[in-house]
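Participant: Just need the structure, nothing else, for what follows:
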Amino acid sequence: MVHWIKQWAGAFALLALAGAAVAAGADLGQAEKQPTNWTAIAMFGMFVAGTLYITKWAAAKTKSAADFYTGGGGITGFQNGLAIAGDYMSAASFLGISAAVMANGYDGLIFSIGFLVGWPIITFLMAERLRNLGKFTFADVAGYRFAQTPIRAFAATSTLIVVAFYLIAQMVGAGQLIKLLFGLEYWMAVVIVGSLMMVYVLFGGMTATTWVQIIKAVLLLCGASFMAFMVLWNFGFSPEAMFAKAVEIKSLLAADALTAEAVKAGADPATVDVAAAAAAKGLSIMGPGNFVKDPISAISFGMALMFGTAGLPHILMRFFTVPDAKEARKSVFWATTWIGYFYILTFIIGFGAITFVLTNPQFLDAKGGLLGGGNMAAIHLANAVGGNVFLGFISAVAFATILAVVAGLTLSGASAVSHDLYATVFKKGNVDSASELRVSRITTLCLGVVAVVLGIAFEKQNIAFMVSLAFAIAASANFPVLFMAVLWKDCTTRGAVIGGFLGLFSSVALTVLSPSIWEAVLGNEKGSALFPYASPALFSMTIAFVAIWLVSILDNSAQAKKERALFPDQEIRSETGIGASVASGH
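Facilitator: Prediction:
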């Protein structure tokens, strides 16, 4: 077995490094514009080799389903906090938010604030209860006193859909990053990332994923701190001076664009008040309205980011890796600390990209757009403030960020299929650990293929926005069911499942019918989207909560009465931890 693992790990390592070698000699897409970055290739190679060694080490420790899903429950609160931060500081956070701030200024902050304020909800409502009630997946918590088959069928379905949307963003970020640096074609880059991710999860499970996330979190925090320091250093550590320069640059760019539009329309630029309009556009980055256009969109978008955090399966799963509820609370404290600090840095990085990247022809293509796409703002800024060596470091860290998050997502999706569907629904709990692991690994392979296909299909999307869609679905399906099942004594299986599925289907349907998918991805004409808002959360969350409440209070079946009678036992265990599994008993 170990020999087989070594062979496969070596093969995938060669695949990844071969991709870099192909890039070095090939003339594909970006290669003629971007010289081969040997520093980045070397750092990529070092990271891949290092993480594959971690996977080999973890494979020797992964002997049971508990080891595979939760690392045996022996990870400390501090380690888990860093790993959660690593999970959360994804391609969307690092590449997507900084790109959104560069494009929209102040409005980009809605991502940072929305992502961050979800943590108090987890701290005070979820973390301790999750650890005391759960074992491997959030369905263990939601279905503690409910009929197992329907609740786990819902949990597995919603988990897989959330994971699919989240995976899209990570794969897009990875593809654009490797395409930019190595000159590989986009689809080849996505395939390499998908292949490496499958190695980490297939062999190392949660142990390997956790340590890759911890290492990545430390490197990313250090790299982002240096970038923000260098940006502010160039402005005498005056944020005001940085903002003033950003407004000036945006105004100049707006003036050029308005002049070009006037000429194209056949008007004399001298007759158009370009200066006033350009100044207004430049100043607009310091206020709201560039991204979120109306109050309904702002509220709905904010709700998705806030409550989606408490419904993300790969984040919830991390609370089962610690030995007890105290360590779970400690995990959230450390995660919130690192994530809050990191999001402050992304704002500085975004405005830094306006001042250092948008005016430098080295980072722009013939049409004036960023080389590699809009998501690459932070990568170009690294080159601008730290040169080629720092570019190589940040690129390798961004790649590590994507790999670690994709591995965590895939693990949560695989556990939903193997633990919730196969072991509990189909086999009714009569399954051995080896069979469950085998199903989990087959699911990992399938998810890897799906991630690659979707990553290629959504190439042009902003990755922070794609993740916000996953948050909207998690907030509309998983969060209402978890919240009501754990905190409301009258909640029943029928109410949780019907309400959960209504939240899930309405959020997915409204997401598809929104401009972001209906127009931008499916190619329908502008203004034809049937749902006009950026996020469905305000509507789909309401549908889910109302349905759970209404169906539950109308449910007077014998099963419902039994479930209500079990609530005091659930409450005692969730509050005290009496009867909860410990690390050795996982």
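Participant: contacts, neighbours, all on C-alpha from now
Facilitator: Fine.
Participant: in stretch 545-554, what's buried?
Facilitator: Residues Phe545, Val546, Ala547, Ile548, Trp549, Val551, Ser552 are the ones in stretch 545-554 that count as buried (16 or more other CA atoms under 10 Å).
Participant: Including distance to Phe531 and secondary structure, could the residues you listed go into TSV?
Facilitator: Rendered in TSV, the data for those read as follows (distance: CA to CA, whole Å; DSSP: H, G, I helix; E, B strand; the rest coil):
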residue	distance to Phe531	secondary structure
Phe545	21	helix
Val546	21	helix
Ala547	21	helix
Ile548	24	helix
Trp549	26	helix
Val551	27	helix
Ser552	29	helix
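Participant: Sequence B follows; please return its structure for comparison with A:
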Amino acid sequence: MIDTNPVLNMSIFGVFVLITLYMVYRVSSTGTATDYFAADGRFTGAQNGIALSGDFLSAASFLGIAGAIAVHGYDGFLYSIGFLVGWLINLLLVAELLRNTGQFTMGDVLSFRMRQRPVRAAAAVSTLVISFVYMIAQMAGAGSLVALLLDVHSSGGQALVIGGVGVVMVVYVLVGGMKGTTWVQIIKTGMLMLCTVMMTLFLMGKFGFSLTSLLQHAAEKNPLGDRIFSPGAKYGQSDVTKLDFVSLSLALVLGVAGLPHVLMRFYTVPDALQARRSVVWATCTMAVFYLCTLVIGYGAGAVNGTKAILAAPGGENSAAPLLAFRVGGTVLLGIVAAVAFATILAVVAGLTLTASASFAHDVYANVVKHGKADPDSEVRVARLTALVIGAASIFGGILVNGQNIAFLVSLAFAFAASANLSTLLFSLFWRRFNTRGTLWGIYGGLSSCLVLVIFSPVVSGSPDSILPGVDFAWFPLSNPGIVSIPISFLCGYVGTLIGGGQVSEKRTAEMEVRSLTGIGSS
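Facilitator: Here you go, the predicted structure:
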């Protein structure tokens, strides 16, 4: 156990919260729906790309991946590869077309040429479920971080801090809307990149700027030895684990293009060109970050040893904070504490805004009010929804506290790929795609993914399950993507074939022209 300084850690974190809250207040939205949900589309591609990085580089990236590399080696780095490669789908297939077609949410695109009410309701359900799964992973990260950095060991104390993180996150959303949340993301990304690069340089200096020396020490302090440099340490023991790896890879690569809080960011820029630039900026920023996590992960194993990491409060998630203390002492540990907390706050704020916007815009404004809701009431409903979502995510985070964050986030990616990817691609590229196909694709992918997760080792049947004391698991894989993603595409296809003529030819032609040219998107 390291000798933490809770007062210093909380002071640094408190300064960050106060500065960002002041900035959020200064740039707070004017109250119009366009400003609250999409910041009036005034951000540049560079600004939005950095904010996209902030949305995406969550506690899973900073804490979970570093820990996975430190303990499992090469297999842990596969998370980084999957997270990064998935952005190619956004760049090539989604970003430009989505920006041209929609206005606030993914439901705008899916319902453009379909029956509005059932499709918007399905899109909102999908967004809420995915956002919730993603958010509880961040809340679990808050609990792990607090246990290590603030010397809080009791489950009650960690639950209290998770609640505090949830409250601050809701304040960001209520006060600042998309504009304030975006600036929080930009600041947080700058802090995160500075911290990871600084830790990487300090770490390389400790080993004489010799990567070979660093890797040799990592192998010496890991029970796996040289196996940490080749595939299979975690996912190569049996045919089931190999299949689990394939499933995980599919979820990571295909899930990026279905994450609702990432998709919503494409509406904060003025045109499709800036949407493409956003993805390029985000990809370049994250490429630098993930290369740094490779050094930090192996470096954490080399400096601390696998046993010390697993024995620390938070387990694998403690690898980066432990490394910060060994390399830079209490001050660097305090900085890492602030950056990790900032990461959790910013990501959860973005998810909360996305989920509340989807409910207010898709369900309240277009399903309940039949498209006749005034903007003020729409924003008011979004703020009330944010309160409910915040409370639910706090409860969920307490329930899964202690799980590896990168793994929990991979489940959110599986839900996103299963529920949203098939319907988005079919809507944008298949003229025959209809309302029944949309509903079958969303609900089929979402329900199959949920059922498989519930009856997998994630929930029961193994020592590291959420409910380790019971066993009702019959699905052997930890990530269901290899089954649920094809089910979603199949359901969308079959539903379309038997759905009949539910598509407006006029709206289909309009969507095709609009998505490709941008005409009418402003």
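Participant: Any chance of the buried residues of stretch 545-554 of the first structure in a markdown table with distance to Leu445 of the first structure as columns?
Facilitator: Formatted as a markdown table, those follow (distance: CA to CA, whole Å):
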| residue | distance to Leu445 of the first structure |
| --- | --- |
| Phe545 | 35 |
| Val546 | 38 |
| Ala547 | 36 |
| Ile548 | 35 |
| Trp549 | 38 |
| Val551 | 38 |
| Ser552 | 38 |
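Participant: To which residue of the second structure is Met286 of the first structure aligned?
Facilitator: Residue correspondence to the second structure (TM-score structural alignment): Met286 of the first structure is matched to Phe229.
Participant: ok, that match - contacts?
Facilitator: Shown in contact with Phe229 of the second structure (CA atoms under 8 Å, 6 or more residues apart in numbering): Gly73, Tyr74.
Participant: Relative to Ser247 of the second structure, how far out is whatever residue of the second structure lines up with Ser506 of the first structure?
Facilitator: In the second structure, Ser506 of the first structure lines up with Ser448, judged by TM-score structural alignment. Distance of Ser448 of the second structure to Ser247 of the second structure, given as CA to CA, to the nearest Å: 14 Å.
Participant: With Ser230 of the second structure instead?
Facilitator: Distance from Ser230 of the second structure to Ser247 of the second structure, counting by CA to CA: 19 Å.
Participant: More neighbours: these two, which one.
Facilitator: Higher neighbour count among Ser230 of the second structure and Ser247: Ser247, with 21 against 11, using other CA atoms under 10 Å.
Participant: and the gap between the closest residue in space to that one that isn't next to it in sequence and Gly445 of the second structure?
Facilitator: Leaving aside its sequence neighbours, Ser247 of the second structure sits nearest to Ile482 (CA to CA, 6 or more residues apart in numbering; 4.5 Å). Distance, Ile482 of the second structure to Gly445 of the second structure, using CA to CA: 11 Å.
Participant: Of the two, which one has the most company?
Facilitator: Taking other CA under 10 Å, Ile482 of the second structure and Gly445 do not tie; Gly445 has more neighbours (33 against 21).
Participant: so which helix or strand takes in the more buried one?
Facilitator: helix 435-454 (DSSP states H and E).
Participant: For that helix, name the packing helices and strands.
Facilitator: Under the contact criterion of 3 or more CA pairs under 8 Å, 6 or more residues apart in numbering; DSSP states H and E, helix 435-454 of the second structure touches helix 116-149, helix 405-416, helix 422-429, helix 481-497.
Participant: The spatially closest residue to Gly297 of the second structure that is not a sequence neighbour - how many residues pack around it?
Facilitator: Nearest residue to Gly297 of the second structure, sequence neighbours excluded (CA to CA, 6+ apart): Ala66, at 4.2 Å. By other CA under 10 Å, 34 other residues sit near Ala66 of the second structure.
Participant: what does Ala66 of the second structure align to in the first structure?
Facilitator: Counting by TM-score structural alignment, Ala66 of the second structure lines up with Ser98 in the first structure.
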